[in-house]
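> here is a sequence with its predicted model. Questions after.
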Amino acid sequence: MNIASTRLRGWWNSFWFAHGSPLNLAMARVLVATQALWVVLSRDFAAISGLPPEFFSRVDAGAQWRFLIFPGHPGMEAVLQWAAVLALLGALFGVGTRISCFIAGMLLYHLAPFESIIWLPYPFARGLTLPVVALVVLSFARSGDRLALVRPRTLRQEASPALDYSWQLRLIQLLLAQVYLFSAIAKLKRSGFAWVSADNVRRWIVYLVEDPDFAVYHSVGLWIADHPGVAVTVAALTLVLELGFVLVLFSPIARRILVPAAFALHIGIAFSMNLTFVSALLLLVFVNWDWVGERLGMESSIGELAPEPVQRGT
């Protein structure tokens, strides 16, 4: 029992507290802030707040208080939305990174559910679900030790690569991997392995490409629907990718294969089914940016916006 416990503890520590990279963590901050900023600037949450009260009639009091959503205050929501933009810019460029990330995360937690008033009755898959949690995680991280315009005070302190740059990035990666795993579980729970059947794929494609208020691309999806073998193959590969994507958390080889495959999957789904995964940019948190910098000969310039932190000896 002690041997098993020791091994489990060792695995746990190696997963969460392996030697981390300040550059990889900083890039995670940049990617999360960029994606969230893109979504926030493309929405008008203030206008939604100004809709007639009837639009909010099915929002129960618990949800209103949980997200602090109260209709009829477009001016206040406009101020909060622009405050979120400023906080995201601070997170993006490394100005007060911890406080900027925390404020942005809290404001997005409040703003994100507004879209469910006029669209689907839930805030998920609208582009802000992952950034809300990731920004709060980054507010407890030393993500400003690289790629920051303003020198953080934490640079005066010693940094531990295992504690300061590791678990925070791993948690963000885990949250992203769960998106694929739970997507596969939802498919299997709803339809079982019949989800990969040609008839099921055809029904979904025809539904999504023939909606005049939704569809932009038609030809690719209809071609797949007309070829049952292709439809089954695409569906099966999608399910395998989603079920297996968690392997990127443990295997560098899986990361090199499945991350590009996930990008290709999202591009294919966009052109064939008109479905866009807004957080696809966050797949780049799995990239080893130290390796990229070395290959591009940018070792000296990558961290020039903020000095190298002092690290404890190993």
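All right, it came through fine. Residues are numbered from 1 along each chain as shown.
> okay, CA-based contacts and neighbour counts for the rest of this
Fine.
> just give me the neighbour total for Ile3.
Counted with other CA atoms under 10 Å, residues neighbouring Ile3 total 8.
> now it: which helix or strand?
helix 2-16 (DSSP states H and E).
> the helix or strand just after that helix packs against which elements?
Later in the chain than helix 2-16, the nearest helix or strand by DSSP H and E is helix 22-41. If you count contacts as 3 or more CA pairs under 8 Å, 6 or more residues apart in numbering; DSSP states H and E, helix 22-41 packs onto helix 74-93, helix 129-138, helix 167-191, helix 289-295.
> what's the angle between the second one and helix 74-93?
For helix 129-138 against helix 74-93, the angle by axes from the mean of the first three to the mean of the last three CA atoms, to 10 degrees is 60 degrees.
> so how far is helix 129-138 off the chain centroid?
Distance, stretch centre to chain centre, for helix 129-138: 8 Å (CA atoms, centre = their mean, to the nearest Å).
> check the longest one too.
On the basis of CA atoms, centre = their mean, helix 167-191 sits 11 Å off its chain's mean C-alpha point.
> ditto for the first one
Offset of helix 74-93 from its chain centre (CA atoms, centre = their mean): 19 Å.
> buried sites along the helix or strand that it is followed by?
Remark: after helix 74-93, the chain's next helix or strand is helix 97-111, criterion DSSP H and E. Using 16 or more other CA atoms under 10 Å as the test for burial, helix 97-111 gives 97-111.
> check it against this one:
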Amino acid sequence: MKVATDRIRAGWNTFWFRPEPTSTIAVVRIVFGFVATLWTLSQLPTLLTFYGPTGVLPTPPALGPGAWTLLGVSTSAPVVIGLWAVTLLGAIGVMIGFRTRLAAILVFVGVLSFERRDPYILNAGDLLLRTLAFYLVFSPAGEALSLDRWRRARERFWEFPLRAPWTLRLMQIQLSVIYFATLWGKLQGDRWRDGTAVSYALRIDDIHRFATPGFLTDSVVLSEILTFGTLVLELALAILVWNRTLRPWVLALGVSLHVSIAFSIMVGFFTMLMLTLYLAFIPPETARRLILSARAARRRRKVTRRRPGPPVRRPSTHSSRSNHAESDNVVRS
């Protein structure tokens, strides 16, 4: 019994706390910061329409116990614009790794405040953005490939210090929870159980980027294959992603699923953020190798651009005089 308990304890400590290179969390941070920057910029054209005092929701909705938003204090235009600017600076700070923890806090607070100011215009992607920002607050995301790293140890910028990966593990678990929750929610509806859900989704023209071919929406067989196939794939992603052998295959299928959905249906930033979450499963050594390989390739391109071409041979003065003399002789003759 003691041996089994010791093994469980050792496995638990290894999973959560055995130090790993920070290459993976650095990649997640950079991509997340880029997506968060795009998300914040996308809010600008309708900023006051959705969140301002004279917009579509002049009065903020009632919040439950313990819920809060900075826009609950004031929804005046200067406050809304100021919060947007701070959120944008935080997103850029996360992306480049400048004051990373503080930047992640700014993104989390900003996104949370906007979401609770007008929750009726957002979707699951916006909630995932807030969740990932929260995880990054407690992560060692600024330990590598960041301005923070450059300022602390410039000569060791391309190193990846070892840190406990528990926040990365939370992101990985989050991915499984999302698929489990999505699968459970879908199974509560009759359309998913009778195999027609995808056909109905493909008929909603308001959310489609392109017109759906009729053979997809009218075929009972294709509708059932797509519907039940989606359920099976989500179950596989929730479970088999933890198997190292099957992980690359199920993640590749997941990428295909999300890219195809984003290509045909307007789902906001959900696809980008789910694929960002996929990056949490890249092994640290693989991430490190890819980063250093990209760095080496960039250096080779720079050397190639700077390398001078072959020297141009110019005729000597003696040769030029000889050629002129020969030309004069030909003319005289």
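Nice, I can see it. Fair warning: this is a prediction, and the values are worked out from it, not measured in the lab.
> TM-score of the superposition?
The TM-score (TM-score structural alignment, normalised by the length of the first structure) is 0.78; 287 aligned residues with a CA RMSD of 3.2 Å.
> still on that earlier bit, how close does the helix holding Ile3 of the first structure sit to the second structure?
Once superposed with the second structure, the aligned residues differ from helix 2-16 of the first structure by a mean of 3.1 Å; criterion: mean CA distance after the TM-score superposition for the first structure.
> picking that back up, nearest to Val278 of the first structure, out of the helices and strands packed on helix 22-41 of the first structure?
Across these, Val278 of the first structure has its closest neighbour in helix 129-138 (10.2 Å, CA to CA).
> check the mean deviation of the closest one from the second structure.
Helix 129-138 of the first structure, aligned to the second structure and superposed, deviates on average by 2.3 Å (mean CA distance after the TM-score superposition for the first structure).
> tell me the helix or strand right after that helix.
Immediately after helix 129-138 of the first structure, counting by DSSP H and E, sits helix 161-164.
> quick one: stretch 283-297 of the first structure to chain centroid distance?
18 Å.
> show me what Tyr179 of the second structure aligns to in the first structure.
Counting by TM-score structural alignment, Tyr179 of the second structure lines up with Tyr180 in the first structure.
> nearest residue to its match other than its sequence neighbours?
Leaving aside its chain neighbours, Tyr180 of the first structure sits nearest to Glu242 (4.7 Å; criterion: CA to CA, 6 or more residues apart in numbering).
> the equivalent of the one you found over in the second structure - how many residues pack around it?
By TM-score structural alignment, Glu242 of the first structure lines up with Glu234 in the second structure. A count of nearby residues for Glu234 of the second structure, using other CA under 10 Å, gives 23.
> and Glu234 of the second structure, what is it in contact with?
Neighbouring residues of Glu234 of the second structure by CA atoms under 8 Å, 6 or more residues apart in numbering: Tyr179, Phe180, Thr182, Leu183, Gly254.
> how about the helices in the stretch 201-314 of the first structure?
219-225, 228-244, 252-273, 289-295, 299-302 (DSSP state H, counting those that start in this stretch).
> of the ones you listed, which is nearest Phe55 of the first structure?
Closest among those, using CA to CA: helix 252-273, at 28.9 Å.
> mean shift between that closest one and the second structure?
Mean deviation for helix 252-273 of the first structure: 2.0 Å (mean CA distance after the TM-score superposition for the first structure).
> buried set for that helix?
255, 258-259, 261-263, 265-273.
> what's it packed up against?
helix 198-209, helix 219-225, helix 228-244.
> picking up where we left off before, return the closest of the buried residues of helix 97-111 of the first structure with respect to Ala18 of the first structure.
Nearest to Ala18 of the first structure out of those is Arg98 (CA to CA; 22.2 Å).
> name the nearest residue to that closest one, ignoring sequence neighbours.
Spatial nearest neighbour of Arg98 of the first structure, chain neighbours left out: Ser139 (4.1 Å); criterion: CA to CA, 6+ apart.
> which position in the second structure aligns with the one you found?
Match for Ser139 of the first structure (TM-score structural alignment): Val137.
> that match and Leu106 touch, don't they?
No. The pair Val137 of the second structure and Leu106 does not pass the contact test of CA atoms under 8 Å, sitting 9.5 Å apart.
> who touches both of these two?
Contacts common to Val137 of the second structure and Leu106, judged by CA under 8 Å, 6+ apart, are absent.
> returning to what we had before: in the first structure, which of the contacts of Glu234 of the second structure remain in contact?
Among the contacts of Glu234 of the second structure, the contacts conserved in the first structure (both residues aligned by TM-score structural alignment, their matches' CA atoms under 8 Å) are Tyr179, Phe180, Thr182, Leu183.
> picking up where we left off before, mind listing what's buried in the helix holding Ile3 of the first structure?
Trp16.
> now for it, which elements pack on it?
Counting by 3+ CA pairs under 8 Å, 6+ apart, helix 2-16 of the first structure packs on helix 167-191.
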